[in-house]
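1. Quick one, fold the following:
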Amino acid sequence: MNYQETIDYLYSRLPVFQNIGARAFKPGLHTTHQLCNHLGNPQEKFKTIHVGGTNGKGSSSHMLASVLQEAGFKVGLYTSPHLKSFTERIRVNGTCIEEDFICEFTAVNKSYIESLDPSFFEVTVAMAFSYFEKCEVDVAVIEVGMGGRLDSTNIITPLLSLITNVSYDHTQFLGDTLDKIAFEKAGIIKENVPVVISEKQDIDVTAVFELKASERNADLSYGSEHFEIFNAKHVDGKLIVNVFDKVSGELKYDHLVLDLAGIYQLKNICGVLTALEQLKKPYLQISREAIYAGLLKVVNNTGLKGRWQKLHEKPLVYCDTAHNYAGVSYTMQQFNSLPSHQKRFVIGFVADKDISAVLELFPKDGQYYFCQPGNLRALNAAELQQKASNIGLKGNVHSDVNEALKAAIFESSPDDTIYVGGSTFVVADLDVI
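-> Purely as a prediction, here's the structure:
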């Protein structure tokens, strides 16, 4: 099979969560263990860093990978879902996995895969580990897919675990309270492996993490207790911050520049910097210069897209992959702070999430362009229009995000602003990404 035939086979033969949702959800580690045992347990052949959390785990994973690249390491990076191409999920020093490897891996293991009947995600995780072994990476940053405890990535024993935060998402799988969700996230905490929590949250969430860390004899630290961000400002599309070290009582980083400019990165960066401090001690040589350069060049080094990404000037257009209440609340805060004559919103969602609270975050005086992502989980745009209309959000239905954005730009004056989002998959459908 050539590359396209191989990808078609993987998508058609294996259940894919991003397309069909709950029917593809296959919790548990047994099948991934079997797959990796069959491959010779490649995940044991290189160092790893495991990154989970509700929001920010993708950005944090890319920031860590970028810094490690600047420090001179050969770095694997596994993330999901992809925006444009399957190959984006598996990268080495920012370069996507080779199509030939995907074809060869699938062909060689096809019979075993079919006998095992794994999910698409389980095969993808095993493929990533196999590719990182082949490429002889020094370290791989592995992003959790969903939850943590029963996520397919959770067969690794990392140098360090990083959990960004806990908020409501995938509640039908992870639980309907924050402490239940925290329990699933805490599942990546390993015996004698240090864990960093980016944000210290409410007492119930904190109690879950501290109990699990105690049970696993894992040293636990909080990014928000180690570092404090001040004098944050946006300049030329970059986020510039000063970082105070609460432990030493000193200014740690002066004029630290991030090319990921979403204001939610102010929370992520404390966790990333704390994780790097932990990694520097016994494991990896990481200079200040690597930290400065890595955080400045995340997009260039890793290929990350869709995080508070500017798409157009006059009118100013931003897209963001935020797709749950906590994530969208931050992007709306940032978007609404932009000077604007008229705010316009190109939005679409998946159907298997309750979006009622998320819709309440959008302003009533905005102009709306309703669309739907191009996958099987899509919420019909006309149904979205009705849900939005019920709370006072008015606008027209469009066939897809590109037509919606085209209409929004056409109807805008140069000093209007346009937001594109609601779902990762809406952003992925953009032609301009």
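2. CA atoms for contacts and neighbours, from now on please.
-> Noted.
3. centroid residue for this protein?
-> Closest residue to the average C-alpha location of the chain: G58 at 2.6 Å, with C-alpha atoms, centre = their mean.
4. what's the biggest helix by length in the chain packed up against?
-> Ordering each helix of the chain by length in residues (DSSP state H) puts helix 99-116 first. The contact analysis (3 or more C-alpha pairs under 8 Å, 6 or more residues apart in numbering; DSSP states H and E) places helix 99-116 against helix 3-13, helix 120-135.
5. please give me the structure for this one as well, since I'd like to look at both together:
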Amino acid sequence: MTRTLDEWLAYQERVNVRSIELGLDRVREVWQRMGAPAPARRVITVGGTNGKGSTVAMLEAMLTAAGQRVGCYTSPHLLHYRERIRIDGRDADDDALVASFERIEAARGEIPLTYFEFGTLAALDLFARAGLDVAVLEVGLGGRLDAVNIIDADVAVITTVDLDHMDWLGPDRDSIGVEKAGIARAGRPAIVGEVEPPAGLLQALARIGATVERAGVDFTVQREATGWQWRHRDGLTLSLPDPALSAPVQYANAAASVAALHALQRMDAELATMDLAAAASSGLRTARVAARLQVLGGDPALVVDVGHNPQAARALAEWLDARPDMRVHAVYGALSDKDVAGVIRALGERIAHWHLAGLEQDTPRGLSAQALVEQLAAVLPGARFDAHADVASALKAARSAARPGECVLAFGSFFVASAVLAESARLDWA
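-> Here you go, the predicted model:
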């Protein structure tokens, strides 16, 4: 009997009792049984703690502007599973996904696959059938043992390395950096987007034999009154527009994206004539990605961000510091494996009132509002807050409390962002 897409996704959640199972042997074996076709002529793999989704979006927009046929694989999704796989700027449709899942199921036999591994194989399968020029693959967790790493990247991008998923990746930036370095390949470019990367990352890239290009060393950013300049050690200088994605950290993501295309251009004859400045400029003006400081309008304004770890919270703090007179009401929910105290500490007194939302109804990993209350009280004893059973209740309360000229900032998890995006449409926030 043919399953619908929703039925397939429910099946994938049941077929493997482990939601996360790092390792490449199982997924590589299934891919080989499927013929292991190349997903595209060239592959860029993007890893890192934060900034992956924005970097993928910029690469997609830049390559499309250069006339390339592009496929992108990202995770998790916000409103619909189809968002995870895009070909030529369009989300995969249900029928294509169902057909791909059927092919994967026929090939896997008794090999167990996780929900993420099914999705990764589906992306690779659909990309290979589309005859793409470039596939851009986002790492789901870590890098070295993540399912996307069964594909050899022509160019690897590592955006940032910070403390997250420590139960899986290690206790410090050095050990986490080693895991993220695993997406690089010997003799191929590895773009490091962070000016001060951990030594563990650089040492691992050296052991692999990758050709490392570092932000602040091999390419630099110079902000100007309007726009910015990107400079490479080989003498190339590009004058570029400000990214449409508004957070200050997006300049680092943009610089890494341009460095990746510059590296790819040097190794691909079909891209040799690409006007890098024109492609990068067009991509920066048009790249959009949901829930990355996404302003949904209204007064008070509603802003949504998927930031869920201390590094992302520091980026939010930097954005708020540029708006010191804006009073902020936070709608915040978190998962049990996140550094809630670190997030709260990074934002500190920039938040006028916290609306703490329980996520235990959304996922077994979700923290209750009471757990968040306890963390907030420990870090910011004087903070003003209200506790709510779910995100919808927290958003409604924040909207009632905020006044014109103020801001409601919803963040902390993809579960928060997806709920707010759905609820804001229902409330007609704008």
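6. circling back to that earlier point, tell me which of the helices and strands packed on helix 99-116 of the first structure is the most buried.
-> Highest mean neighbour count of those: helix 120-135, a mean of 22 (counted as mean count of other C-alpha atoms under 10 Å).
7. Please point out which parts of the helix or strand just after it sit buried.
-> Next helix or strand after helix 120-135 of the first structure toward the C-terminus (DSSP states H and E): strand 139-143. Within strand 139-143 of the first structure, the residues that qualify as buried are V139, A140, V141, I142, E143, counting by 16 or more other C-alpha atoms under 10 Å.
8. Also stretch 363-374 of the second structure?
-> Buried residues in stretch 363-374 of the second structure, counted by 16+ other C-alpha under 10 Å: G366, L367, S368, A369, A371, L372, V373.
9. Quick one, which of the helices and strands packed on helix 99-116 of the first structure gets closest to Y264 of the first structure.
-> Taking C-alpha to C-alpha, helix 120-135 is the member of those nearest to Y264 of the first structure, at 27.3 Å.
10. whereabouts in the second structure does that closest one align?
-> Using TM-score structural alignment, the residues of the second structure aligned to helix 120-135 of the first structure are 115-130.
11. Average offset of that stretch relative to the first structure?
-> Superposing on the first structure and averaging over aligned pairs (mean C-alpha distance after the TM-score superposition for the first structure), stretch 115-130 of the second structure comes out at 0.8 Å.
12. Identify the residues contacting that stretch?
-> The contact list for stretch 115-130 of the second structure (C-alpha atoms under 8 Å, 6 or more residues apart in numbering) reads 9, 12-13, 16, 19-20, 27, 31, 37-40, 71, 73, 85, 87, 96-97, 100-101, 104, 135, 140, 147-148.
13. cool, and stretch 152-159 of the first structure?
-> For stretch 152-159 of the first structure, contacts defined as C-alpha under 8 Å, 6+ apart pick out 27-29, 32-33, 43-44, 47-50, 121-122, 125, 142-145, 148, 188, 190, 193-194, 279, 283.
14. first to last residue in that stretch, what's the distance?
-> Start-to-end span of stretch 152-159 of the first structure (C-alpha to C-alpha, to the nearest Å) is 18 Å.
15. Quick check: the longest helix seen in the second structure compared with the first structure, mean distance?
-> Ordering each helix of the second structure by length in residues (DSSP H) puts helix 250-267 first. Helix 250-267 of the second structure, aligned to the first structure and superposed, deviates on average by 1.5 Å (mean C-alpha distance after the TM-score superposition for the first structure).
16. Can you report how many residues lie near R214 of the second structure?
-> Neighbour count of R214 of the second structure, defined by other C-alpha atoms under 10 Å: 21.
17. What is the equivalent residue in the first structure for it?
-> So R214 of the second structure corresponds to Y222, using TM-score structural alignment.
18. List the contacts of its match.
-> Y222 of the first structure touches V196, I197, S198, E199, K200, G271, T274, counting by C-alpha under 8 Å, 6+ apart.
19. count of residues packed around the fourth one?
-> Right, E199 of the first structure. By other C-alpha under 10 Å, 20 other residues sit near E199 of the first structure.
20. Which residue in the second structure aligns with it?
-> The alignment partner of E199 of the first structure in the second structure, by TM-score structural alignment, is E194.
21. From N309 of the second structure, how far off is that match?
-> Taken as C-alpha to C-alpha, the span from E194 of the second structure to N309 of the second structure is 17 Å.
22. Check E349 of the second structure too.
-> From E349 of the second structure across to N309 of the second structure, the span is 17 Å (C-alpha to C-alpha).
23. quick one, which of these two is more surrounded?
-> Using other C-alpha under 10 Å, the more surrounded residue of E349 of the second structure and N309 is N309, with 25 against 14.
24. show me the contacts for the more buried one.
-> Contacts of N309 of the second structure (C-alpha under 8 Å, 6+ apart): L163, D164, K338, D339, V340, G342, V343, G412.
25. Hmm, A312 and the third one touching each other?
-> No: contact between K338 of the second structure and A312 fails when scored by C-alpha atoms under 8 Å: they sit 11.8 Å apart.
26. and for those two, which residues touch both?
-> Taking C-alpha under 8 Å, 6+ apart as the criterion, K338 of the second structure and A312 do not both touch any residue.
27. which stretches of the stretch 151-300 of the first structure form helices?
-> 171-174, 178-185, 203-215, 223-226, 265-280, 288-296, 298-302 (DSSP state H, counting those that start in this stretch).
28. how about those helices, which one is nearest S248 of the first structure?
-> helix 223-226 (9.0 Å).
29. Looking at the alignment, what corresponds to L64 of the first structure in the second structure?
-> With TM-score structural alignment as the criterion, L64 of the first structure lines up with L59 in the second structure.
30. Test my guess that that match contacts L284.
-> No: L59 of the second structure lies out of contact with L284 (C-alpha under 8 Å); the separation is 9.1 Å.
31. Need the helices and strands packed on helix 99-116 of the first structure in TSV (columns: distance to E313 of the first structure).
-> Below are these laid out as TSV (distance: least, C-alpha to C-alpha, whole Å):
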stretch	distance to E313 of the first structure
helix 3-13	35
helix 120-135	37
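32. For E102 of the second structure, see how far away the counterpart of Y9 of the first structure in the second structure is.
-> Residue mapping for Y9 of the first structure onto the second structure gives Y11, with TM-score structural alignment as the criterion. Separation of Y11 of the second structure from E102 of the second structure (C-alpha to C-alpha): 12 Å.
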